[in-house]
Structure formats: C-alpha cells, structure tokens
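A.B. asks: for reference, the sequence and a predicted model appear below.
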Amino acid sequence: MSRSVTVGDPHRPDADRADADPLAGTPDEDGIAARRRRRLAGLGALAALLVLSALLSLLIGAKLIPPAEVWTALWHPDTANGIVIHDLRLPRTWAGVLAGAALGLAGALLQGHTRNPIAAPSILGITQGAGLAVVLAVFTLGITTMLGFIWFSFGGALLAALAVFAVGSIGRGGATPVALALAGAAISALLQAVTSALVLLDRQSLDTYRFWKVGSIAVTDTALIWQVLPFLLFGLVLGLANAAGLNALSLGEDVARSLGHHVGWSRAAGIAAIAVLVGSAVAMCGPIGFVGLIVPHVARFLAGADHRWLLPFSALMGSCLVLLADIVGRIVARPSEIQVGVMLAMVGAPFFIALVRRRKLVRL
C-alpha cells in the first residue's frame, strides 16, 4: 500500500524547502512572479521601441533631418525644418501611433471574442461599413476631403458592427463566435457589393475611394487627429477593460456564467470597443491591413493568453509595426514613398505565413 504524505513530511526525501521557511515563496508563486517580471520587461522594451520608432519617423523622409535640428525645429515651428516637422511628420507620427494601437488592440479583441485565429476587422464588416459610408458621402453629398467624410466613415463602421452583432444574436444560441463570424461574412459581402456598384456609377467616388482604400498615415491636418482622438481613447479604455470578460469567455460561456460574468454584456462591450477602434482608425487612415491579424499572434507568443497582458502588448506592438512599416516605405522609394498599407501587405503576408508554419500560433 502506498502511504500518503503531507507537504513537508520528513519521510519524503524531496520535501519542499518553501514549507520549511514560511517567508519563502512556493514554486507556483515564484513562477508567477517571474512571468510578471518578464511581461513588465516586455512592455518596457516595446515602449522603448515605440519611442525610437517615433524619433525615426521625425528624422527620416524625403529629406533627412539630424536629431539636433529636429529638436530645434520642435521649438521653432517657423523655420524651414520646423514647417516640415510640425506640418508633415509630427501629425503623421501621431496618426501612426494612434492607428496602430487601435488596430492592434481591436485585432486582439476580435480574435478573442470570435475564437477565430485568422480574424481581421473585415470579418465583422467594419471596414466594409466604413468604406460604404465614404462612397455614400462622395456620391450623394459631393464630399471629397478627409475631414469632411470622417464622420461618415466612423458612423458606417459603427452601424456595420451593430448590424453584425444584431444578426449574430438571432436564435436560441445568441451571439456565439460562429454566429458572429457567419453574420460578419454575409454582411461584409453585401456591403462590398453595394460599394462596388456605387463606385462604378460615379468616377469621382471611384477616385476618392481608390486613394482612401490604399491605407496611409500621411495625415497633414492636425484637426483630423483631434477629432478622432476622443473616440480612440474611449475605445482603448473600453477595450482594455474588457480583458477580464475575455479571460472568462476563453473558458467557455457556461464557465463564464458560473463565475458571475454576464456574457452578453462582455460581448457587447467587446464589439463596441472593436467598432470604435477600427472605425476611428479606418476613418483617419483608411483600411490598413494585417495589423489586427499579425500583432495579436506575436503578442500572444510573448505575453501568453492572459488578456490583461495580451491587450496592452497588442496595442504597443501595433503602434511600433505601423510606424516602422511607414519608415521603411519612405526609405525604399526615396525621394518618393510607398504607402504604409502597401508595405504592410508586402511584408505582412509572408511574415504571417512563416509565423503560422513555424510557431503554430493559430490555435487559440
């Protein structure tokens, strides 16, 4: 017969030393503390990379400006370099930081709520809703400036997300991941078809939509950023607050309910955060792809599956990715440039394929 032993049993040769010393941590506690230190170090490294990327974004362009002159230009906007920094590169850098954080966080939320490892903002029709709203603004009202149709793009994204959530909630099962994915695919196809039809009817709509469709952070109007900023901040706060609900939902809806979480409210808050984040980013910069698809997988590899860490990792990593892709686009085609949406498509597709094949990160 085997004899049961208790922790610290003197007859057990491998008795835990932690039990002999009440001040020492258990192995589990030590492991948790070590993981927390690694994650904090990872956040610090990403924050440092973001600062470096922002500095490079101010330095590099059609004209290289030395760091000392950039510092001087920041305090003297009336000089030649000051005009370049304040009117062109500084708004562009802010747009990259905000759009990247929004898309990275939205991608993590989207993959978590749909339980779909290849989910992207287009899976819920958000991008298509924003695109249709832009075309309608040009086609019906003749609006051609970004500042003019930003509200249409934002409203279209919100309405598309609400429509997907409403359609996906029909039935006894409610807004399940499969129902949301199917509703998103159907509504996305419908919105894209209507957009294509309107674009073919009006050349002005085609020209405006084609420029917006590429995806670019080359924002020169600071007023545009200030208009989008409150919505982006609200979406970031709402998305980060959704971490606890996502952790519970990852265990299954029945387990989440048994733990006291309201599944419907958690999903509604998550969908609202996704709509606000993607709608704002798309309205400001156009549909920039691959950020919401790639970033959550890399963040999950570095931070683990805990959404309390995964979400801030995704936001910081999204900002870094967009800024670095934009910088590379300025370098490879100098004195011209390649838009960030094109660069991310060129680099993101093979990178994501290699990531999936080597790390098998598609399993959530």
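C.D. replies: It's in.

A.B. asks: CA only for contacts and neighbour counts going forward, please
C.D. replies: Noted.

A.B. asks: quick one, strands of the chain?
C.D. replies: Counting by DSSP state E, the chain forms no strands at all.

A.B. asks: residue closest to the middle of it?
C.D. replies: With distances taken as CA atoms, centre = their mean, the residue of the chain nearest its centroid is residue 104 (1.8 Å).

A.B. asks: next, the buried residues of the longest helix anywhere in the chain.
C.D. replies: Scanning the chain for the helix with the most residues, using DSSP state H, yields helix 27-59. Of all the residues in helix 27-59, those buried under the rule 16 or more other CA atoms under 10 Å are 39, 42-43, 46-47, 49-50, 53-54, 56-59.

A.B. asks: switch those over to TSV; also include distance to residue 33.
C.D. replies: Output for these, formatted as TSV (distance: CA to CA, whole Å):
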residue	distance to residue 33
39	10
42	14
43	15
46	20
47	21
49	24
50	26
53	30
54	32
56	35
57	36
58	38
59	39
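
A.B. asks: put this next to the previous one:
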Amino acid sequence: MDFLGINASNLLNTNDNSNPLMWLVWIVPIFVFMLYGQKIQLQITSSEINKSLEKLKTYRDDTRKELIDYIKNTLKPNWDISPRLDRYIEYFTIMPVDMDPNGIVSKIRHIMRTRENFTREQVRTLATELNSLEASKIANILEVVTTIHLLYKSVRHLFLTAKKQNNFPLILPLQMMIPFIMEEAEALRTAVPAFKQGQPIGDGIGPMIVGKMMVDTKKMEAAYETVWSEKEFEGRKLLLMKAEGPSGTVGRPGEATEKIISKVKPDIIIMVDAALKLEGETTGSVSQGFGAAIGGIGTEKFQIEEVATKHEIPIYAVVIKQSIKEAITLMKKEIADASEKATSQIYDMIKENTKTGQAVLIIGVGNTIGVSQ
C-alpha cells in the first residue's frame, strides 16, 4: 500500500537493515535516554513522591483538626487554642553530645523527662479541671500530630533538595524509604480515634496481661504513673508491675524496677510486650525469648538491664506479634485473644525457671490506655 508515495510495507520491513527510518526508531530513543534519562526518571519519581507528600500533609492537617475539635468539644475553652497547639507541634528535642558516651543515658533521660513534664503541664493549662485520663488522651493525640508533622517536614526537605539540585541519586534513598514512612503515617492517623475514645490499642497487650494477673491484689505505687502488686503462685511470690491505667501512659518501668528490686529481690524477671511481626508472621502469635522486651529510645531498657546485671537476675521475654499499624490502633481480636496463651506461657516459664519460695518480677510493657489493673 502506498501512502503519500511511501511504500508502507518497505517502511515496516524490519529485515531490511539498511532502512534508515528503522535505525532512527532505535537509535534516537537511546540517545535521548543517554542524555536525559536521569531527568526523566527524576520527573517520574518526583511525581510519585509528591503524591505521598500531599497525603502526609493531609494526614497532618486532619489529625490537627481532630485534636482541636476534640479539645473544643471536651474542654470547651473560651479562647482560641490553635496558636498554642501549633507552637507545641513545632517543638523539637536536641539530643546531648555523645563524644564521650559515659553517662549519656542519664542525660537523654533527663532531657526526655523535661520534655514529658513540660508537655504534661502545658496540656493541663488548656482547662482548669482536667483529669489525668483526658490529659493523657490529649497528650497522646498531640504526639501523633507532632510525629506526622515531623515526617512531613523531613520528606518535604529531602524532596525539595533533590528537585532543587536536579539530583536523581539524592532522591533514590527517599524513594526506597517512602513506603515505610507512609505505613507509619497511616498507622498514626488511624490511631487517633482509639486515643480519643480511650480504647485499648495493640501495644497495650502487655499491660492487659499483667493487669488481669493483678485483679484482686493491693496496688502500690512503684514510680510515677506505675503500679505494682504481689500475689502467690504455687509457692512462688509474683511481683506484678505495669503502667497505671486506664490513662494513656507507659509509666516509668526502669525506675519502678529499681525500686521493687531494692525491696524484694526477684530470682528472674519476665517482661511482656508487643513486638513488630515480620512479613508472613501471624498477628497475635506469641514468642518467648531472652532480654529486656521494651521499645522507646532506650533509657528505660538500659535502666532495667543495668539493675538486672548488677543483681545477676536473668531476664526473660514474652512478646505478642503485630504490625506497626496494629500496635497503635484499636486492639484487634486476634491480639486480645492471645492474652490467654501468653499468660499460660508465663506461668510455664515461672515453673520451669524458679523453685518454691523464689520470687518473680513480671513487667507488662506498653501504652496502658483503656487498660485498668
């Protein structure tokens, strides 16, 4: 067939190596990608990251609005709280110098306690009559908004820097990390309703298990927002410790452990906590191990390990597996149902590793919102 004097069959004849048009079809794209390949990839990648960045901005704005609406509806302040909350959201923490690591844990603990105390007191200034439960709810939601805001600013900085310098290799690390960042941000966003309603979250499974064991026992203060009690089990003395619920707090398990051990030295320590599952693992599966099962920045973990090492007390761990989203959102049935299995394993560990007359310290680690004792 002829079209404008050109034989179409000859034009499309790929077997004719001397056809100049076919050479252009293959060679021109190669030269284009050699010269502009990185820029093209940068534009495609930038478009994908920009969509995630817009999502992060939406998450931040939505959670901020939810926090403001919750405070207005619950506390009914007669003044505009938005400027003060926006100032809180922009607060930052400078870690101490680590050139000399000796004593750095105590420095970090001091700085973080200062921040926690300041935030707690500032939240209480929002209303004259504010109970500890409502204060903890607001503080937890404020922490969610602050974290999402920090994620948004960090991603935006890396994204704009890469675009400004037109640097494709600079944007590659961000492209690799963005799925994990978005997973965390989505989890934080969906955590707000549970905090507002004071419902247990997945991370509260440790305090829930120990809280059930503490039923009908006399509770005593072990440290700030941390309680403990004693009970007997087959001739052993159980020392039970968790953050004081139903407020949304993790307590101070490190300080509490030191105080309890100074009164009654246990023969073993068993820590019960939520743990991030690996892909393919089942939500609510229970595992046993060794060492201090506790997250955070490491100060509480260091304190527990230090006192346990000083008194030569073995530390055992029981963890309930869950994803990061499941850990900070409303507790799933699979996680709650795992409490019976975990409790059974705890009692088995006690019988296997202690004798009659010995003492066991059992620590329920996690945010105890919605979980009493």
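C.D. replies: Cool, got the structure. Remember, predicted model here, so these are calculated numbers, not experimental data.

A.B. asks: could I get the TM-score for this pair?
C.D. replies: Their TM-score after superposition, calculated using TM-score structural alignment, normalised by the length of structure 1, is reported as 0.32; 181 aligned residues with a CA RMSD of 6.3 Å.

A.B. asks: which residues are in contact with the closest residue to residue 43 of structure 1 other than its chain neighbours?
C.D. replies: Spatial nearest neighbour of residue 43 of structure 1, chain neighbours left out: residue 313 (6.5 Å); criterion: CA to CA, 6 or more residues apart in numbering. Residues counted as contacts of residue 313 of structure 1 (CA atoms under 8 Å, 6 or more residues apart in numbering) are 43, 46, 299, 303.

A.B. asks: what's the most distant pair in those residues?
C.D. replies: Pairwise distances across these peak at 11.8 Å for 46 and 303 (criterion: CA to CA).

A.B. asks: show me what the helix or strand residue 191 of structure 2 falls within is packed up against.
C.D. replies: Here residue 191 of structure 2, judged by DSSP states H and E, is contained in helix 168-197. Helix 168-197 of structure 2 sits against helix 20-75, helix 132-164, helix 324-328, with contacts defined as 3 or more CA pairs under 8 Å, 6 or more residues apart in numbering; DSSP states H and E.

A.B. asks: to residue 274 of structure 2, which of the ones you listed lies closest?
C.D. replies: helix 324-328 (7.3 Å).

A.B. asks: so which other helices or strands are in contact with that closest one?
C.D. replies: helix 168-197, strand 268-276.

A.B. asks: most neighbours per residue, which of the ones you listed?
C.D. replies: strand 268-276 (a mean of 24; mean count of other CA atoms under 10 Å).

A.B. asks: next, the contact list for the residue nearest to the spatial centre of structure 2, please.
C.D. replies: Closest residue to the average C-alpha location of structure 2: residue 324 at 6.3 Å, with CA atoms, centre = their mean. Listed by CA under 8 Å, 6+ apart, the contact set of residue 324 of structure 2 reads 184, 187, 276.

A.B. asks: could you dump the helices and strands packed on helix 168-197 of structure 2 to TSV with distance to residue 336 of structure 2?
C.D. replies: Converted to TSV, those look like this (distance: least, CA to CA, whole Å):
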stretch	distance to residue 336 of structure 2
helix 20-75	27
helix 132-164	21
helix 324-328	12
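
A.B. asks: residue 258 of structure 2: which of those helices is closest?
C.D. replies: Here helix 132-164 is closest among those (CA to CA), at 24.9 Å.

A.B. asks: got the angle for that closest one vs helix 168-197?
C.D. replies: Between helix 132-164 of structure 2 and helix 168-197, the angle comes out at 160 degrees (axes from the mean of the first three to the mean of the last three CA atoms, to 10 degrees).

A.B. asks: mind listing what's buried along helix 132-164 of structure 2?
C.D. replies: 133-152, 155-156, 159, 162.

A.B. asks: can you count the residues close to residue 64 of structure 2?
C.D. replies: 23 (other CA atoms under 10 Å).

A.B. asks: the spatially closest residue to residue 319 of structure 1 that is not a sequence neighbour and residue 299 of structure 1: what is the separation?
C.D. replies: Leaving aside its sequence neighbours, residue 319 of structure 1 sits nearest to residue 100 (CA to CA, 6+ apart; 3.9 Å). Per CA to CA, to the nearest Å, residue 100 of structure 1 is found 14 Å from residue 299 of structure 1.
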